[in-house]
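Peer 1: I need the structure of the sequence given here:
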Amino acid sequence: MRFQLTDDQLVLRDAVRGLLARHFHRDALRAAVREPRLDRVLWRALGAAGFFSLRVPESDGGVGLGLPEAVLAFEEAGRVLLPGPLAATHLAAGVVDGAAEGEVVVTGVDRDGLVEWLEEADVVRGDAVGAVALRSVDPLTPLHRVPGARPAAVDPVGVLLTAAEQLGTAARVGELAVQHARTRQQFGQPIGAFQAVKHLCAQMLVRTETARAAVYAAAVTADPMDIAAARLLADEAAERGARDCLQVHGGMGFTWEGEVHLHLKRAWVRARRAGGGAESEESLAVDLLA
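Peer 2: Predicted coordinates for the structure are as follows:
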């Protein structure tokens, strides 16, 4: 199956990319790392642009688009490491007053009892009583865990939106690796001239485009099994891609001046959402055995 974005979808993608470039540029990312907090001005700007209400019907005040358009928007959010409980607030739009407009921040207790941005949220979906703060590997994603939380039902749309964010990270780290390989000099030539570096970059591209096809297809079919497969491929593309990007950068990739390690850390945190990859693997296994 060949996927080609429509003109309207390209305009939407570029509009979201432009919005994020204005409100969450490199300096804003640095500031967020130094002082992790939810930027309410940015959250309301996302709401005003229709980020959270993309799938809410026009008759209810939303944008009236579908899952493919939401996937494109979340892919762009993943590219820039946009912080906050994006998927939870998006899923609450049209259900929780103020979520669609970005006036209310919504988070939720996931299947393993993990809660992102609990202290910043206005509404928590699920029982977060007794939540304990964790030391998150990602400085841009504060985490709590609810001891003994009862497993919650997994929303396939939330899983797909997470996969879209992972796809954004996979694409971004691929770009960073290629940029560095073209400019970093060793032994009198760019390191991209060395076969080992070429192989790393090529493998990153293959994993990213494979995941992209799966994520876009799942957005069209909305089939739970397609979504499970897309989640696994996107997690792999993001995590392995960020690791390979670090390899290309060497020690520079671990410095706080760079963003590469932040992509890896965010990919790790996203991969734990909604039961993690194991949940998707179990779903696929049950479907195949049936």
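Peer 1: Please count neighbours and contacts with C-alpha atoms only from this point.
Peer 2: OK.
Peer 1: Hmm, residue 110 and residue 152 touching each other?
Peer 2: Yes. If you go by CA atoms under 8 Å, residue 152 and residue 110 touch, sitting 6.3 Å apart.
Peer 1: okay, the two: which has more neighbours?
Peer 2: Taking neighbours as other CA atoms under 10 Å, residue 152 and residue 110 compare with residue 110 leading, 25 against 15.
Peer 1: one more to put side by side:
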Amino acid sequence: MDFQLTDDQRALRGGVRELLEGRFDGAALRDALDPDAPSLDRALWRELGDAGFFALRLPEEEGGVGLGLPEAVLAFEEAGRVLLPGPLVATFLAARDVAGAARGEVVVTAVSGGLVPWMDEADVVRGDASDVSGAVPLRSVDPLTPLHRVAGSESGAKAPEADLLIAAEQLGSAGRTCEMAVRYARERTQFGQAIGAFQAVKHLCAQMLVRAEVARGAVYAAAVTGDVLDIAGAKLLADDAAVRNARDCLQVHGGMGFTWEADVHLHLKRAWVRAGLGQSARDAEEGLAAAL
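Peer 2: Presented below is the predicted three-dimensional model:
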């Protein structure tokens, strides 16, 4: 079986990356952290809708792009690379059911693992109204992901496609922090040579690459099969890769990585939040173990 990307898939990934790099670059990420900035960039949301981001899986006769789950995974991987904020997964999955979601005119969020991201900024909250009526705000570790907690919803209905798209975002972050660590290891010098020449740094970067590529194989395969257990395994591996790669990237950067000016800590914080969304690691592990 050939898991290589097709030319069309490569073009899609390149197009999404070009759009996001042009519209949400490092400067835009920093601007989004400004407490005086709008909580959610509605103009960017509509641009994503105009570009077909939310309508990727809608049939062409319904105004969509007519692509499949593998292509959606590629798009969400690119969103994860740049830490694009907002309830992307919920809006994407609501494109067929909620009027305006596919065009980016309506922001949709959903209860996920007992948490509701971007609840105050969303136009629609998916799920039973009684589930969110008692939601309480949390102080989110990620400054770009406001959260509410809903009591008693941690074991709610499973959403495998949501888990897979979250895993794709985690994969994008894991790949990005690996690239950041390698670049810094080449540029930063100590004792007259790049720190990437030191064995300890080489090992860290190599381990990061292995984690990202193992997660990539699992996420891409799950996108092809759509199997619930494959998706559970993919999210486990992607969550682990995103969190551990961000930590190792911090280690490579040394003290610089812990400063507010560096982007590394933002990847770690987002990875922690995403790992808490959707199916929990414990539930995924129990499901996989029971199937063996």
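Peer 1: TM-score them against each other, please.
Peer 2: Superposed pair, TM-score by TM-score structural alignment, normalised by the length of structure 1: 0.97. Supporting alignment: 287 aligned residues with a CA RMSD of 1.1 Å.
Peer 1: can you count the residues close to residue 99 of structure 2?
Peer 2: By other CA under 10 Å, neighbour count at residue 99 of structure 2 equals 12.
Peer 1: Mind telling me what element the nearest residue to it once chain neighbours are set aside is part of?
Peer 2: Closest residue to residue 99 of structure 2 apart from its sequence neighbours, by CA to CA, 6 or more residues apart in numbering: residue 106 at 7.6 Å. Of the helices and strands defined by DSSP states H and E, none includes residue 106 of structure 2.
Peer 1: Can you tell me what residue 186 of structure 2 aligns to in structure 1?
Peer 2: Residue correspondence to structure 1 (TM-score structural alignment): residue 186 of structure 2 is matched to residue 182.
Peer 1: ok, now how distant is its match from residue 265 of structure 1?
Peer 2: Using CA to CA, to the nearest Å, we find residue 182 of structure 1 at a distance of 25 Å from residue 265 of structure 1.
Peer 1: Which one's more surrounded, these two?
Peer 2: residue 265 (19 against 13).
Peer 1: Which other helices and strands does the strand or helix carrying the more buried one contact?
Peer 2: Secondary structure assignment for residue 265 of structure 1, by DSSP H and E: helix 260-270. Here helix 260-270 of structure 1 touches helix 156-183, helix 224-249, going by 3 or more CA pairs under 8 Å, 6 or more residues apart in numbering; DSSP states H and E.
Peer 1: what residues does the following helix or strand past the first one touch?
Peer 2: Using DSSP H and E, the helix or strand that follows helix 156-183 of structure 1 towards the C-terminus is strand 185-186. Residues outside strand 185-186 of structure 1 that contact it (CA atoms under 8 Å, 6 or more residues apart in numbering) are residue 191.
Peer 1: on average, how far is strand 185-186 of structure 1 from the matching bit in structure 2?
Peer 2: Aligned to structure 2 and superposed, strand 185-186 of structure 1 gives a mean residue distance of 0.6 Å (mean CA distance after the TM-score superposition for structure 1).
Peer 1: how far out from the middle of the chain is that strand?
Peer 2: 33 Å (CA atoms, centre = their mean, to the nearest Å).
Peer 1: next SSE after it?
Peer 2: strand 189-190.
Peer 1: In contact with the equivalent of residue 62 of structure 1 over in structure 2, which residues are there?
Peer 2: Under the alignment (TM-score structural alignment), residue 62 of structure 1 pairs with residue 64 of structure 2. Contact analysis of residue 64 of structure 2 by CA under 8 Å, 6+ apart lists 52, 55, 56, 57, 58, 102.
Peer 1: swap the cut-off to 10 Å and go again
Peer 2: 52, 53, 54, 55, 56, 57, 58, 95, 96, 102, 103 (CA atoms under 10 Å, 6 or more residues apart in numbering).
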